[in-house]
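Visitor: The amino acid sequence is not available; the structure is as follows:
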């Protein structure tokens, strides 16, 4: 496999931008969404995570279901997508999660419930005694409509064994997403870069995503996630540079022509780098992202949510056309 990272930086951007424009023209997508990080209490102690707390530790929290309902009403009543991920809580039964999804969907039927990473799905299977297929079926019946792509990190087993040995394997992550796709649940895929990985690890990760997409067609978007080392065991590392970010976005677009959308996740990239990434292959800024906690716990300096006018300005000042979408990329409004 050729290493696309060896291509000249600007040439790489041009190649990726051509693919992006062939697929989407000048359209650049965003969604009004709310991140509901329902607990930071987690039995898994991933070494790169600055969000995790033990039960009873200072700063630990859990949203009960009535709190979740109030949180959505207070923080983002006009959001069309609720993005739900959290820690692996040691004492909540699986019924807590199905009840939460059901309550949220009943209270907000117009909002898409995008919930639970593959790591959480595997954990729910473990605490319930159900198969992962049955876990997904029960969550779907309760109102789950999509899954995010978290927990993929880097698929390479040697790197994974250093940064997150507690997490499910890459093969397990892929199997859960394949099962979700078989159940009619669209998902996203992610990759964590900017830590101890090398170019070849990124290339192999992208190749695995491409192969699974070829098999199932169930990924809507791919999100390269820049690692934030602050408050983690890798705090001595320098964060990924702007060039690293843009090259990774571009390589992702070139490698994953069978995945419709590449996100420039402004929470991790920062608004200015995310804007530049729109000319390096990305076609989606994600969204308003009211109130993301996990990345900010690791030192992200981006805003804690953006208003629509700001997102539209980021897109239009890059010479592109902002398109508000729903969770499934149906167009809601085209700006200018």
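Guide: Now that the structure is in, tell me what you want to look at. What you are looking at is a predicted structure, and each value in this text was computed from that prediction instead of being measured.
Visitor: alpha carbons only for contacts and neighbour counts from here, please
Guide: Noted.
Visitor: Double-check that residue 221 belongs to a helix.
Guide: No - according to DSSP: H, G, I helix; E, B strand; the rest coil, residue 221 belongs to no helix; its state is strand.
Visitor: what about the closest residue to it other than its chain neighbours, how many neighbours?
Guide: Closest residue to residue 221 apart from its sequence neighbours, by Cα to Cα, 6 or more residues apart in numbering: residue 261 at 4.5 Å. By the other Cα atoms under 10 Å criterion, the neighbourhood of residue 261 contains 25 residues.
Visitor: this is the comparison structure:
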């Protein structure tokens, strides 16, 4: 009788009390900007009510970004080439060398796209491509110099650690020397592309041809030492475990902690969900993106909590849609990213969402915030008087 009473009444209350006390301790440590461990982060993710996580993350956002505005950007994703030998299992965009649809973007195309970008109010090109086996450092430095010579006000947010690693391998150069040459030729900032999950077990399964996790992080650390501002990303919802997501977050935080004091380092973190339409990961391995809005909101809140040394957390409206992204603004996110005048890679795997400069501001206002146009360094911009609204085919 006593055993039955313990099992049915005392023990459940004891367990609930223990969880409540542990959560209260972790909540306070998060609010104190402590570095939580992988295990502690997972405990919060699995045990904390979503409302609590969003509240803690929102309080941290108010401290780290006290102006309270939601920033956004106008830029264009232009692909230097679609030729790639990395063979990522989640990418529908790349073409193998010699393919009939393979291309390398030439200057007349850049000029046309930049003129359109300026017309639509943009100030930046996000330049990314693939691991082209024949495009070395000279190709990129020559391209960057010419773009800067013809359009000195355009910022180049270009390449990413996997491409830097690929160039360094082709040229038999150090990461430092490649990054230094790219910066001198016009590189303004380095995207967090190709992070996926920073655990090599996962990378071998989904992107075996890219650099490993250690090299990705080493390149970012080298960029920070050269005072090149970077961002960090995480693509989740495929073959990774929950623990591997948290290892990823801790590794980002550790590299950020090593940056020079006068460097921005990782100025933003963007978690986004795997897009599975027609990808090899789905066709061959049967992997589908089963991420729910609730889970994405948890990841946004956890990102703010686990990365107290990264100031800006961006909601990926491109992959989760307007409504979920709006909720993220109440759960730790302070940035809505770019309207992306052009985006070809993620869209090729099924991301259908689109914004114009007007509709992104309307979405931010609907969520209860004031929109603020920014540049890549998170400096505020005024919307150009001559801006033209882009026509989008939905």
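Guide: Thanks, I have it. Keep in mind it's a predicted model, so treat the numbers as computed, not measured.
Visitor: Aligned to the residue nearest to residue 221 of the first structure, what sits in the second structure?
Guide: Matched by TM-score structural alignment, residue 261 of the first structure corresponds to residue 312 in the second structure.
Visitor: can you check residue 210 of the first structure too?
Guide: Matched to the second structure by TM-score structural alignment, residue 210 of the first structure sits across from residue 253.
Visitor: gap between residue 274 of the first structure and residue 213 of the first structure?
Guide: 25 Å (Cα to Cα, to the nearest Å).
Visitor: now the strands for the first structure?
Guide: Assigned by DSSP state E, the strands in the first structure fall at 27-31, 33-36, 81-84, 112-115, 146-147, 186-193, 219-226, 261-262, 284-287, 321-325, 331-335.
Visitor: what range in the first structure does stretch 137-146 of the second structure sit on?
Guide: Aligned by TM-score structural alignment, stretch 137-146 of the second structure falls on residues 94-103 of the first structure.
Visitor: Measure the mean distance from the matching stretch to the second structure post-superposition.
Guide: Aligned to the second structure and superposed, stretch 94-103 of the first structure gives a mean residue distance of 1.1 Å (mean Cα distance after the TM-score superposition for the first structure).
Visitor: Run through who's touching that stretch.
Guide: Identification of contacts with stretch 94-103 of the first structure by Cα atoms under 8 Å, 6 or more residues apart in numbering yields 65, 68-69, 113, 124, 127-128, 138-139, 142-144.
Visitor: In a markdown table, list those along with distance to residue 327 of the first structure.
Guide: Formatted as a markdown table, the contacts of stretch 94-103 of the first structure follow (distance: Cα to Cα, whole Å):
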| residue | distance to residue 327 of the first structure |
| --- | --- |
| 65 | 23 |
| 68 | 20 |
| 69 | 20 |
| 113 | 9 |
| 124 | 24 |
| 127 | 29 |
| 128 | 29 |
| 138 | 21 |
| 139 | 18 |
| 142 | 18 |
| 143 | 14 |
| 144 | 12 |
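Visitor: buried subset of those?
Guide: When the contacts of stretch 94-103 of the first structure are checked for burial by 16 or more other Cα atoms under 10 Å, the buried set is 65, 68-69, 113, 124, 138-139, 142-144.
Visitor: Out of the residues you listed, which is nearest to residue 265 of the first structure?
Guide: residue 113 (19.3 Å; Cα to Cα).
Visitor: what about the alignment partner in the first structure of residue 112 of the second structure, neighbour count?
Guide: Alignment note (TM-score structural alignment): residue 112 of the second structure maps to residue 70 of the first structure. A total of 11 residues lie near residue 70 of the first structure under the criterion other Cα under 10 Å.
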